[in-house]
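Visitor: quick one: sequence and predicted model below, then my questions.
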Amino acid sequence: MRMMATYDLMEAGRITQQWLGAAAQAIGTHPFLTMTPNPAANWLRGWGEVTERTFKRMSLKPEWGILPLKDTDGLERSVETEIVTSRPFGDLLRFVVEGRETPQRKVLLVAPMSGHYATLLRATVTSLLPDVDLYITDWHNARDIPVGAGKFDVEDYTLYLVDFIREVGSEAHVIAVCQPAPLTLAATAYLAQEDPTAQPLSLTLIGGPIDPSAARTEVTDFGDKVDMRQLEKSMIQRVGNRHAGAGREVYPGLMQLTSFVAMNADKHASAFRSQIARAAAGEVTNCDKHNTFYDEYLSVMDMPAEFYLSTVDRIFKKGEIARNAFTVAGKTIDIRQVSNVAIMTIEGEADDITAPGQCIAALTLCSGLPAEKKFSHVEPGAGHYGIFAGSSWRNNIRPLVLTFMSQREESAKEERKRSVSKKRKSPR
């Protein structure tokens, strides 16, 4: 009951702030205060507008809102999502472009389960859509998942990825962004052991903590120093009665958001002061730079407690992936078994979350993979966000990834030709 009361208290605080923002906005626009120029009323209205929007976004799942794609003939084709596979903790979505011939190249984009929704990768999705048949993992907010659905930890996450990769097909390319990189590598190794024909053609790992100890950051220092019992006691709560997942233990999205903001508190405070000033001056638009960024950044979801705790314990503290000692359902996953999947790692030179060295460790772990199937790239000057969105991604990394996929497709064709030729020549 204590944990549920704390969860409800946090939600009540969010609702109160949203209400105060709406009230301030209403007062600031009252005719009595606006009959003559009134800077105080303008500031109150501006503060209320920004505050209401800020706290309202924290409880909403953003829409994908992908703009129509222009075809080669100049026609605009709408983009919709369809659920390919629906599971309690996440769906496999496919982006469908109305009326276009479906590209042969299939790509599965593995989105993080680290506090934000899959829509955080909207820019990545938009940039890839013109060239590929695109799928994405759409993880659910744990507060909406009934307790009867059971647990969901890093092993369950890995098995979800195994099923999703099978569903998309063995001719697909997989891209994992940040948090899911180590577990996507584990899922690929699982397939290499259990179902080799279901392995993807290629695996691109972007800014993922394969070996957190390879390069120190604040995130890895936290993982090393934190006591798991204290972490569980201080961070885990039970979902309140207002939601379908009432009673489920979670790491609440609002607590995660507090941690995100604290990492760059001065920068965020400055951004909001500037936005309030612009709102007071009537210069804010619904899709201005501030709102576009923070509408996504502030939309947070609860994580299953067992997933969060097992990630900290097994990926960061114990380094099970880095030591090639990860187990799923009691079976050790041997990453050295990956031998026929081309792997590329992408890192950002200025990444202060997953520093260079952490992701490229995957190539050393895959000791059974030939050198010609291993590739790596460090993007000069790019931070964590820049390696999957923004100009660094659009201008440099995306073309590199697509070229990597093309080369892998060509080599796969050659491998199949050699295999067929070898079978024909072998004595019967």
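Guide: Okay, I see it. This is a predicted model, so every value here is computed, not measured. Residues are numbered from 1 along each chain as shown.

Visitor: from here on, contacts and neighbour counts on C-alpha atoms
Guide: Fine.

Visitor: what about the residue most central in space within the chain, distance to residue 66?
Guide: Note on the chain: the residue nearest the mean C-alpha position is residue 112, at 2.6 Å, using C-alpha atoms, centre = their mean. Residue 112 sits 19 Å away from residue 66, taking C-alpha to C-alpha, to the nearest Å as the criterion.

Visitor: okay, now the one to match up with it:
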Amino acid sequence: MMYFAYEIGRAALKPVRMLAKAQSNLLQHPQNPLSLMPGARSVASAYGVFGDLTRRYSKPAFNLPTTLCDGKEVAVHETIVKRKPFAQLKHFKRDVARPDDPKLLIIAPLSGHFASLLRGTVEAMLPEHDVYITDWRDACLVPLSEGDFGLDDYIDYIIDFISHIGPNTHVLAVCQPVVAALAATAIMAEDGHPSAPRSLALMSGPIDARIDPTAPCKLATKHKLSWFKTNLVHPVPAPYPGALRMVYPGFLQLAGFVNMNLDRHVDAYRGLFRSIRDNETDKVNRHRDFYDEYLAVMDLPAPYYLDTIQRVFQEFALARGCFTYRGRTVNPAAIRSTALMTIEGEKDDISSPGQTQAAHDLCINVPQIRRLHHLQSGVGHYGVFNGSQWRESIAPKLRSFIRAA
């Protein structure tokens, strides 16, 4: 019912938003005499902010048409090399194919935002790697006939994608998928899979969410699983292709994201108001570039969401040695030949320092010479995989680690 009411509210606001946009454009038009009136630009700015706050944000594009190889600009083409109901494997194919460049699979989080949130991650790795990424689908677009999708299915997808890319694949899991990526690697190692990852880099994720629990971790342990199922899981309304599928809606996730740093977002939109009023085009564009990505969210399949809450954040199953996959216990100690790197941010308020590093305590048979842990000072969660610190400090270490592996 909540999802349906939300859609009705958005539909009701659409004509108001269109009128506000028209008024904003009119009051800023240089040939309109009203634009010269005192306060006209402030009113136009208010209309503009209202439009930004109420519009629907669609799935962003990666928009990475070129990269640099050996100092030369080369074209990059996004191709889908494998399609599955809840995800597709995307390949950033460069015009210059260098056989000695490592194959890198980036596992994007299925936690509300689209895979394009890792645009900066992909961009930094493209010059020296043959890059693939998991491009998860919005659950409201997946028909019920495709079945359910839980945490075990997520692990299946990872194994399938790694197998498709082939032997000597390097894997980078960012945030939420670190548990599934480590489990998949352990399963492939134990089974003697020929495409078991050459290296595994785990970045800012909850391998052991008991360590210095953050606000999301505390929320998960504060309530029983039934509370999440009752309050946060809703059926997709018509006319979406996934109508009646039970999901954790994107708009509820976004409300949680925003409430974690509400003051920061309020200040950002105050700044947008001033920038529109003062005709500061560059600042307006920077704000909108960020929020076009941040406010674009997707629905999560309910079984996957509830599995993650229960097994990762309530039972801490992997850290306690009792994580199971399709009825079998996952054994990280089976990992021997895969190099292991963990990366954390000093000011991470989603996965605090120590939660990801815990992977080293589980993978006891990875030789010490093939391990690396990096704690980046002065960065929060987002800054670990995007921004200047990622480009200048973290990415070079990750590239060197992959080459050494």
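Guide: That came through fine. Every value quoted in this text rests on a predicted model; they were computed, and no experiment measured them.

Visitor: can you calculate the TM-score here?
Guide: The TM-score (TM-score structural alignment, normalised by the length of the second structure) is 0.94; 402 aligned residues with a C-alpha RMSD of 1.9 Å.

Visitor: ok, back up a step: so the residue nearest to the centre of the first structure sits against residue 118, correct?
Guide: Yes - the criterion here is C-alpha atoms under 8 Å, and residue 112 of the first structure meets it with residue 118 at 6.9 Å.

Visitor: ok, residue 346 of the second structure - contacts?
Guide: 352-353, 375-380 (C-alpha atoms under 8 Å, 6 or more residues apart in numbering).

Visitor: secondary structure element for the closest residue in space to residue 154 of the first structure that isn't next to it in sequence, which one?
Guide: Excluding the flanking residues, the one nearest residue 154 of the first structure by C-alpha to C-alpha, 6 or more residues apart in numbering is residue 307, at 5.6 Å. Using DSSP states H and E, residue 307 of the first structure maps to helix 305-310.

Visitor: quick one: whichever helix or strand comes after that helix to the second structure mean distance?
Guide: Proceeding N to C from helix 305-310 of the first structure, the next assigned helix or strand is strand 327-328, under DSSP H and E. By mean C-alpha distance after the TM-score superposition for the first structure, the fitted strand 327-328 of the first structure averages 1.3 Å away from its aligned residues in the second structure.

Visitor: what's the answer for stretch 11-24 of the first structure, then?
Guide: Stretch 11-24 of the first structure sits 2.9 Å off on average (mean C-alpha distance after the TM-score superposition for the first structure).

Visitor: distance from that stretch to the middle of the chain?
Guide: What separates the centre of stretch 11-24 of the first structure from the centre of its chain is 28 Å, taken as C-alpha atoms, centre = their mean, to the nearest Å.

Visitor: what does that stretch rub up against?
Guide: Applying C-alpha under 8 Å, 6+ apart, the set of residues contacting stretch 11-24 of the first structure is 44-45, 47-56.

Visitor: export the residues you listed to JSON lines and tack on secondary structure, neighbour count and distance to residue 145 of the first structure?
Guide: Converted to JSON lines, the contacts of stretch 11-24 of the first structure look like this (DSSP: H, G, I helix; E, B strand; the rest coil; neighbours: other C-alpha atoms under 10 Å; distance: C-alpha to C-alpha, whole Å):
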{"residue": "44", "secondary structure": "helix", "neighbour count": "21", "distance to residue 145 of the first structure": "39"}
{"residue": "45", "secondary structure": "helix", "neighbour count": "27", "distance to residue 145 of the first structure": "38"}
{"residue": "47", "secondary structure": "helix", "neighbour count": "25", "distance to residue 145 of the first structure": "35"}
{"residue": "48", "secondary structure": "helix", "neighbour count": "27", "distance to residue 145 of the first structure": "33"}
{"residue": "49", "secondary structure": "helix", "neighbour count": "24", "distance to residue 145 of the first structure": "32"}
{"residue": "50", "secondary structure": "helix", "neighbour count": "24", "distance to residue 145 of the first structure": "31"}
{"residue": "51", "secondary structure": "helix", "neighbour count": "21", "distance to residue 145 of the first structure": "29"}
{"residue": "52", "secondary structure": "helix", "neighbour count": "22", "distance to residue 145 of the first structure": "27"}
{"residue": "53", "secondary structure": "helix", "neighbour count": "17", "distance to residue 145 of the first structure": "26"}
{"residue": "54", "secondary structure": "helix", "neighbour count": "22", "distance to residue 145 of the first structure": "25"}
{"residue": "55", "secondary structure": "helix", "neighbour count": "21", "distance to residue 145 of the first structure": "23"}
{"residue": "56", "secondary structure": "helix", "neighbour count": "18", "distance to residue 145 of the first structure": "21"}
